[in-house]
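**Student:** sharing a sequence plus its predicted fold:
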Amino acid sequence: MEIETPPVLRDTPKPTGERRGLVIVHTGTGKGKSTAAFGLALRAHGRGKKVKVYQFMKVPSARFGEHRLFEQLGIPIEGLGDGFSWKSRDLGHSAELALAGWSRAEAAVRAGEHFMVVLDEIMYPLRYGWIPLQSVLDCLRERPAHVHVVLTGRGAPQELVDLADTVTEMTLVKHHFQAGVPAQRGIED
């Protein structure tokens, strides 16, 4: 590792634009997309802002770590799906759940009652054609100006990347699954 000298002067111009709701996308093959979105939700909640989290691939009865904590903190989190496609017994039903879930999430975004709406793992039903991309793009363009929307999942469509204000691509460098280490409570769930 090479030691660096810390900067003493700002190397970017100070923004002068107006504050407004942002569209933030976390995508890529690396770990941390949902975790980053949940961190934003916690940060907003910590500032007294109203937050809602929708998880497109989790079942409504899911009790992962984020569900337990968000419940304790009073942050609503809603599972909209029936698990990942390889666990589904009926992909047609999975598609129906995703579309019905999108209807609820879209209504929340458009209503403008929340400072932030997280659409966790929405890229999967978008990529599978279960939710029309144009419907999501229209909702994001037409949402109230103060609403922040965070979208996660691998393979964000280019149209969504183009529309977003901030896009982070998580890059897989190394993953414990590759060494045969299974998912662990508190890390993956």
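**Tutor:** Done, it's in.

**Student:** contacts and neighbour counts: CA atoms only from here.
**Tutor:** Noted.

**Student:** once you drop chain neighbours, what's closest to residue 77?
**Tutor:** residue 53 (4.5 Å; Cα to Cα, 6 or more residues apart in numbering).

**Student:** within the helices and strands, which one has that neighbour?
**Tutor:** Mapping residue 53 onto the secondary structure by DSSP states H and E places it in strand 51-55.

**Student:** next, the one to line up against it:
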Amino acid sequence: MTDRNTRHKASMEKLKARVDEKVASATEQRGLLLINTGNGKGKTTAAWGTVTRSLGYGYKVGVVQFIKGLWECGERNRLEDDPNLEVVIMATGFTWETQNRDADTQACQAVWKDAECMLADPDTYLVVLDELTYMLKFGYLDIATVKAALENRPSEQTVIITGRNAHRELVAMADTVTEMQEVRHAFNNGLQARRGIDF
């Protein structure tokens, strides 16, 4: 047992040294570009967790929901009365239900104007562009337009983009990319989405 404890202590000392070195070398302070992508669930939920964190410190937050806006959203229900939170919803629902590319494009462009205002506001600490990846995939938004808004945003502003199949140019410019990987999904086994758990 003593040998194991000695090895453990030596291992933790090495780990601490590596962590301390990384902490010491992290000297830059600015807003970040974060992407939650992948085919697993939890991308939007993770973004709402960060929204809650920012609101908890009294920061101003903007959320733009591009696809799931018509769905119930427990996080939005809980937080929408916070005076520091602005939520804009595309409100056309899922594109496979509308099946109208022109109408979806117009709705997306209208909501993107709100997103651009948030991305230009130096008082908005965090902007979430929920399901933005689909707007690029379906051609409702141009990647150059999105990149320009992200590159010209206030330096202290953090942006979270969610959705599957994040555009490679967004991934290339992001500070942190998290890929949610699906191992098993209840829905694929006939289980309905559960209120308070999935939405």
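**Tutor:** Good, I have the coordinates. On a predicted model such as this, the values are computed, not experimentally measured, just so you know.

**Student:** who are the neighbours in contact with the residue opposite residue 120 of structure 2 in structure 1 once aligned?
**Tutor:** In structure 1, the residue equivalent to residue 120 of structure 2 is residue 110, according to TM-score structural alignment. Residue 110 of structure 1 makes contacts with 139, 142, 143, 144, as judged by Cα atoms under 8 Å, 6 or more residues apart in numbering.

**Student:** is it correct that the last one is in contact with residue 113?
**Tutor:** No - with contact taken as Cα atoms under 8 Å, residue 144 of structure 1 and residue 113 are classed as non-touching, separated by 9.3 Å.

**Student:** which of those two has more residues huddled nearby?
**Tutor:** Neighbours around residue 144 of structure 1 and residue 113, counted as other Cα atoms under 10 Å, are more numerous at residue 144. The numbers are 18 against 15.

**Student:** so what corresponds to that one in structure 2?
**Tutor:** The equivalent of residue 144 of structure 1 in structure 2 is residue 154 (alignment by TM-score structural alignment).

**Student:** grab the nearest non-local neighbour of that match.
**Tutor:** Distances taken as Cα to Cα, 6+ apart put residue 122 closest to residue 154 of structure 2, at 5.3 Å, once the chain neighbours are dropped.

**Student:** for the one you found, list the residues it contacts.
**Tutor:** If a contact means Cα under 8 Å, 6+ apart, then residue 122 of structure 2 has 153, 154, 156, 157 as its contacts.

**Student:** tell me the contacts of the last one?
**Tutor:** Just to be clear, that refers to residue 157 of structure 2. For residue 157 of structure 2, the contacting residues are 30, 31, 32, 119, 122, 124, 125, 126, 127, by Cα under 8 Å, 6+ apart.

**Student:** residue 185 of structure 2 versus that one, what's the distance?
**Tutor:** Counting by Cα to Cα, to the nearest Å, the separation of residue 157 of structure 2 from residue 185 of structure 2 is 34 Å.

**Student:** over to residue 57 of structure 2?
**Tutor:** Residue 57 of structure 2 sits 34 Å away from residue 185 of structure 2, going by Cα to Cα.

**Student:** looking at the two, which is more packed in?
**Tutor:** Taking other Cα under 10 Å, residue 57 of structure 2 and residue 185 do not tie; residue 185 has more neighbours (11 against 8).
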